[in-house]
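Colleague: No letters, just coordinates:
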């Protein structure tokens, strides 16, 4: 039994004394203890070494006491397992030296054996569960198929993912073949994560907002929904589409346990679009953590009041930034723990 099950109760829609809180990218670059590990080991070594990944996962929990931990990993371990080379370049980000640009390239993409190619992630989950000692739940995650495709085709980060969109719009058959391969791999991967000990899983559609509402249905949402349907009976699934407020109504009709909201959509509008019937997560602007701690606390309280304390998980609207002062992150977490109706 998980001792602090606030997060899991919120996913079920239960009434609680306060909402749970965690922060996207909480295991990472704003923490000095993380930076000490980063200086010694490169990015994918950190992901592939269970002792390092588990230590990084619990670092923010020790410091701030969030209500859930999220496994330290990366969405791009999926394409790596699918026979697509991915590098993480310092001060640049992801780089794929041989991006997918043709139907032939898609044919060469494999659906891997998860235990064989991503067993190190499962080992990291087991090591993390030991460190957490059933105190709080552990979240596993994956990128949405569309977001993974963006990197696979573009070959790096982008402001508009023009090459990814061109590929989808000029070669839709190959694009859908690739999206389905990513989806099948992701389903197997998340099922393995749950079997290894994750209590919930989150799908990050970081680049969903690059698509029009019509294209979003075709190239992103239908594949996310496949993942939700495949996982719904095994663990709660949270779907987070950055910039995808236009799809919230459709998303709320799915079997997702919760929907992530970014800061461009107000709590009131998010509740209106989703009919008040599904748990929402978000949506504090990560840059707002640069405000003074007193202001942060006031804004967090106002945000909880706007969403309502039930069917709600306090979080940022995207990942925490590397330049956030430690006291400001603490103010964010403390404001939730001190919340009184």
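Modeller: Here it is on my side, so go on. Fair warning: this is a prediction, and the values are worked out from it, not measured in the lab.
Colleague: drop to CA atoms for contacts and neighbour counts, all remaining ones
Modeller: Fine.
Colleague: pretty sure residue 101 contacts residue 168?
Modeller: No - judged on C-alpha atoms under 8 Å, residue 101 makes no contact with residue 168 at a distance of 10.1 Å.
Colleague: Would you mind measuring from the residue of the chain most remote from its centre to residue 249?
Modeller: In terms of distance from the mean C-alpha position of the chain, residue 104 ranks first, at 30.5 Å (C-alpha atoms, centre = their mean). Residue 104 is 37 Å from residue 249, where distance means C-alpha to C-alpha, to the nearest Å.
Colleague: Burial check on residue 150, number of neighbours?
Modeller: Counted with other C-alpha atoms under 10 Å, the neighbours of residue 150 add up to 27.
Colleague: which SSE is it in?
Modeller: helix 145-154 (DSSP states H and E).
Colleague: The stretch 1-150 of the chain: strands as residue ranges?
Modeller: Remark: strands assigned in the stretch 1-150 of the chain by DSSP state E, counting those that start in this stretch are 69-70, 87-89, 93-95, 138-143.
Colleague: want to throw these into a markdown table with distance to residue 110 and mean neighbour count?
Modeller: What follows is the strands of the stretch 1-150 of the chain, written out as a markdown table (distance: least, C-alpha to C-alpha, whole Å; neighbours: other C-alpha atoms under 10 Å):
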| stretch | distance to residue 110 | mean neighbour count |
| --- | --- | --- |
| strand 69-70 | 27 | 28 |
| strand 87-89 | 18 | 14 |
| strand 93-95 | 19 | 15 |
| strand 138-143 | 17 | 24 |
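Colleague: then this one, side by side with the first:
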């Protein structure tokens, strides 16, 4: 094995590569029997994600099974919240529950500055161990939740279908929300710097709920804080590629490209060729195979991957799903996804 940079890192930096690197969002998780067996022994999600031995083991499971080009930290976007003074639980059937939802200025003013080495030392440990284990066979990815999505969780208090509480705050008390978003932007930048210093070579920001905003509100409450995170990280780590992912982002793709990120991750609701055409040439593309396709036949999976890669040809492209791999996905089909991606030059 040469000492050159991993394929995914080279592609993310815009360098010429002989094929698109491939990994999957949520590639460590419920579709894998080995993960479910471990979950049965350790039923608390926070135990699995905050115990460095368990987080490391889960992060490595898909690498051992499929040898993807990227290995992503097993964690959660809410992991930094306790370090700011916000407590949460994750209930297996219900998702995240914020113990004391943030609704007033006193709560925002009392939030602590994040010091990741003190409150999340386990993250740094896991990233370092991953780098040591995968060497240059794969790039190590870190990730965070974007300010809008974190704010949505802590204001709503849980997952939401209509986001009425945070939108009420946005349109009745915008100054309060902006103060919260700014705190999260500064904290998330600190957290990303810590992840990079600990071993992450590429980082992804998930603004999972920003797709629920109209474009005018995206410009007000999401994009400026995404950009602030990127700008702060680039001040200290200018060469670390940053990926931005939003679910349901077809209406804001151009806006995503103007936040300073290096790579825009497309969901599957936009055609890959159209997504590429809507972004400047210098911005890389990640995605965007429908995760539901992995319930299909091997031929259907292969054909869609080939179509996606062909449409992204000429761009810096990281092959991925358009969202996280779904629970219940046959592991053999995940294997087909990875194997087809890694041997794509045989098909195009």
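Modeller: Alright, I've got the coordinates. Model, not experiment: these values are computed from the prediction.
Colleague: Need the TM-score from the superposition.
Modeller: Remark: TM-score between the superposed chains equals 0.96 [TM-score structural alignment, normalised by the length of structure 1]; 341 aligned residues with a C-alpha RMSD of 1.5 Å.
Colleague: what's the closest non-adjacent residue to the aligned partner of residue 210 of structure 1 in structure 2?
Modeller: Residue correspondence, TM-score structural alignment: residue 210 of structure 1 in this structure matches residue 212 in structure 2. Nearest residue to residue 212 of structure 2, sequence neighbours excluded (C-alpha to C-alpha, 6 or more residues apart in numbering): residue 248, at 7.5 Å.
Colleague: just to revisit the earlier point, mean deviation (superposed) between the helix holding residue 150 of structure 1 and structure 2, please.
Modeller: With the two structures superposed, helix 145-154 of structure 1 lies on average 0.4 Å from its match in structure 2, counting by mean C-alpha distance after the TM-score superposition for structure 1.
Colleague: what's the helix or strand just after that helix aligned against in structure 2?
Modeller: The helix or strand immediately downstream of helix 145-154 of structure 1 is helix 162-170, counting by DSSP H and E. Using TM-score structural alignment, helix 162-170 of structure 1 corresponds to residues 164-172 of structure 2.
Colleague: remind me, longest helix of structure 2?
Modeller: helix 174-198 (DSSP state H).
Colleague: Give the other helices and strands that it contacts.
Modeller: helix 105-109, helix 116-119, helix 121-134, strand 139-145, helix 147-156, helix 164-172, strand 202-206, helix 223-236 (3 or more C-alpha pairs under 8 Å, 6 or more residues apart in numbering; DSSP states H and E).
Colleague: got the contact list for that helix?
Modeller: Contact with helix 174-198 of structure 2 is made by 80, 104-105, 108, 113-117, 123-125, 127-128, 142-148, 150-151, 169-170, 202-203, 221, 225-226, 228-230, 232-233, 236-237, 240, as judged by C-alpha atoms under 8 Å, 6 or more residues apart in numbering.
Colleague: now for residue 137 of structure 1: what does it line up with in structure 2?
Modeller: Aligned partner of residue 137 of structure 1 by TM-score structural alignment: residue 139.
Colleague: wait, isn't its match in contact with residue 73?
Modeller: No - Residue 139 of structure 2 is not in contact with residue 73 according to C-alpha under 8 Å; the separation is 10.9 Å.
Colleague: Burial check on the closest residue in space to residue 218 of structure 2 that isn't next to it in sequence, number of neighbours?
Modeller: Once flanking residues are discounted, residue 218 of structure 2 sits nearest to residue 210: 6.8 Å by C-alpha to C-alpha, 6+ apart. Using other C-alpha under 10 Å, residue 210 of structure 2 has 25 other residues around it.
Colleague: now the strands of the stretch 1-150 of structure 1 in a markdown table, with distance to residue 47 of structure 1?
Modeller: A markdown table is the format used below for these (distance: least, C-alpha to C-alpha, whole Å):
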| stretch | distance to residue 47 of structure 1 |
| --- | --- |
| strand 69-70 | 13 |
| strand 87-89 | 11 |
| strand 93-95 | 14 |
| strand 138-143 | 13 |
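Colleague: Can you check which of these gets nearest to residue 161 of structure 1?
Modeller: Set against residue 161 of structure 1 and scored by C-alpha to C-alpha, those come closest in strand 93-95, at 13.5 Å.
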